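[1] the following comprises the amino acid sequence and a computationally predicted model.
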Amino acid sequence: MTPAVTVDCGAVLFDMDGVLVDSSGVVERSWRSWARRHGIAESVVMPLIHGRRALETIALVAPHLDAQAEWQVLIRQELEDTEGFRAFPGAAALAGSLPLDRYAIVTSAPRSIAVDRLRRGAIRVPAVMVCAEDVSRGKPAPDGYLLAAERLGVPAGDCVVVEDAAPGVQAGLAAGMRVLGFTTTQPAEAMGAATWLVPDISCVRAGEPVADGVRLTLTTPRR
């Protein structure tokens, strides 16, 4: 059995979808419907949807469309469709065990969807949450993670990012942070140079409080 790993940091910065909540069915149904409506092959769209803001995905696959208008359509679809949605087991307990000034959520989702999904999953809404509207560049740019660290007052290099998709891993590393990757959405080989890999949030525990920070224990780490 792989020994557990202890990680000390100043703050934990969570992605949301694929990390705290399982919204994959909702997101994928929404994008497939959108692709069919515009006559775009799903094989072109689907590999690009995880970890990115919808604005960036639309710009990549359909630059001729009004990305803001199309984004609003996708938001409405995802707010109305909750079939199969769930919080990952252990997510609410882990978030609830962390000091409010020591964790944040950095998501590519708009704030309306982020708050709705956290509340549906009975996950505490943190004091610091950076959403799609809060940055001019989404993941894989580091802007969201750097903004979260700034708002928490924690040096970027003392933060640990928790991600499930390659663009988010790239964003965390570009911000100078360590990255804990989950293989809930993409396979391990897609997670690039993530510092650690575990299957999901059930493998993460909050340890005893440490001075000016958080202690996490990772069970069954792959590296």
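    Perfect, thanks for sending it. Everything numeric here is computed off the predicted structure, so don't read it as measured data.
[2] hey, let's count contacts and neighbours off CA atoms from now on
    Fine.
[3] list the buried ones in stretch 23-43?
    23-24, 26-28, 30-32, 34-35 (16 or more other Cα atoms under 10 Å).
[4] what about Ala91, neighbour count?
    21 (other Cα atoms under 10 Å).
[5] take the one below as the second:
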Amino acid sequence: MSLPASTAQQTLTCRAVLFDMDGTLVDSTAVVEQVWSEFAVRYGLDFEEILRTSHGVQAIDTVRRFAPAGADVFALASELGAMERVRTEGILALPGAARLLAALPGDVVALVTSADRVLADIRMAAAGLQMPATAVTAELVSRGKPDPEGYLKAAALLGAEPAEALVFEDAPAGIAAGLAAGIRTVAVGPNTGPLPDGVLHIADYSSITAEVDADGPGRPVISFRL
């Protein structure tokens, strides 16, 4: 269970830290809205409804939901992906994200994103962030968020049980995925939607600190002050 939301500073301790990318580490809102707007106009889709429901969800799932009847969903998703990969202007790291990532040992961190690996590499680089050695991208899961598969896989790759991990997420679909995985989940930023009971919310990482220690057997223990 997540800790109760509160304005008071809290400490969360874990052995594995799982980050979503877009909206959580990387502010790509302008690019995402630009690409989807152009795509929606091109195919006569409802742009406002796409924006309302697509945040944090794999592009293929959104295309499948909104594509015209009889359309080649995979061809459309490929076209959308090609558009996304050449748009990097305005992509930034969330405040404090670079500092926080640099403070964490590489073997306790994973990226869990609905983007594919090519797009994830592009956006992380555009934001000036180091790609974690462990990354669960769209092509590595059979079911995208809000399914918990990606977060469960990332925790396992880091050798952590769900109860030992911590998720940072910005989108309702991702928050639902973290909670469904049985992982404590911290909501980030302004686009989380109504939060489930017990989910802590932060604006960004500006005031967060992380301390790394080790237990008796020498396994890392990360303490976050939020």
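    Received the coordinates, thanks. Given the structure is predicted, the values throughout are model-derived calculations rather than measurements.
[6] where does the TM-score land?
    Here the TM-score for the pair of chains, by TM-score structural alignment, normalised by the length of the first structure, is 0.91; 216 aligned residues with a Cα RMSD of 1.7 Å.
[7] re the thing from before, including secondary structure, could the buried residues of stretch 23-43 of the first structure go into a markdown table?
    Listed next are the buried residues of stretch 23-43 of the first structure as a markdown table, based on DSSP: H, G, I helix; E, B strand; the rest coil:
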| residue | secondary structure |
| --- | --- |
| Ser23 | coil |
| Ser24 | helix |
| Val26 | helix |
| Val27 | helix |
| Glu28 | helix |
| Ser30 | helix |
| Trp31 | helix |
| Arg32 | helix |
| Trp34 | helix |
| Ala35 | helix |
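[8] out of the residues you listed, what pair is the most spread apart?
    Within the buried residues of stretch 23-43 of the first structure, Ser23 and Ala35 form the most distant pair, 18.4 Å apart (Cα to Cα).
[9] out of the buried residues of stretch 23-43 of the first structure, flag the one nearest to Ala11 of the first structure.
    Of those, the one sitting nearest to Ala11 of the first structure (Cα to Cα) turns out to be Ser23, at 24.8 Å.
[10] who's the closest spatial neighbour of that closest one, skipping the chain neighbours?
    Phe85 (5.2 Å; Cα to Cα, 6 or more residues apart in numbering).
[11] give me the number of residues near the aligned partner of that neighbour in the second structure?
    Using TM-score structural alignment, the partner of Phe85 of the first structure in the second structure is Ile91. Other residues lying near Ile91 of the second structure total 21 when counted by other Cα under 10 Å.
[12] you'd agree Ile91 of the second structure is up against Val26?
    Yes: in terms of Cα atoms under 8 Å, Ile91 of the second structure counts as a neighbour of Val26; the distance is 6.9 Å.
[13] now the common contact residues for these two.
    Listed as contacting both Ile91 of the second structure and Val26 by Cα atoms under 8 Å, 6 or more residues apart in numbering are 123, 127.
[14] helices or strands next to the helix or strand Ala110 of the second structure falls within in the packing?
    Using DSSP states H and E, Ala110 of the second structure sits in strand 109-112. If contacts are counted by 3 or more Cα pairs under 8 Å, 6 or more residues apart in numbering; DSSP states H and E, strand 109-112 of the second structure sits against strand 16-19, strand 134-136, helix 149-157.
[15] so where is stretch 33-47 of the first structure in the second structure?
    With TM-score structural alignment as the criterion, stretch 33-47 of the first structure aligns to 38-52.
[16] residues in contact with that stretch?
    Contacts for stretch 38-52 of the second structure (Cα under 8 Å, 6+ apart): 33, 36-37, 62, 66-68, 80.
[17] now the end-to-end length of it.
    16 Å (Cα to Cα, to the nearest Å).
[18] can you give me the helices for the second structure?
    29-43, 47-54, 59-66, 73-85, 97-103, 117-126, 149-157, 172-180 (DSSP state H).
[19] out of the ones you listed, nearest to Glu139 of the second structure?
    helix 117-126 (7.6 Å).
[20] where in the first structure does the closest one fall?
    The aligned range for helix 117-126 of the second structure is 111-120, by TM-score structural alignment.
[21] still on that earlier bit, would you turn the helices of the second structure into a markdown table with distance to Ala203 of the second structure?
    A markdown table is the format used below for the helices of the second structure (distance: least, Cα to Cα, whole Å):
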| stretch | distance to Ala203 of the second structure |
| --- | --- |
| helix 29-43 | 15 |
| helix 47-54 | 20 |
| helix 59-66 | 25 |
| helix 73-85 | 26 |
| helix 97-103 | 12 |
| helix 117-126 | 20 |
| helix 149-157 | 22 |
| helix 172-180 | 15 |
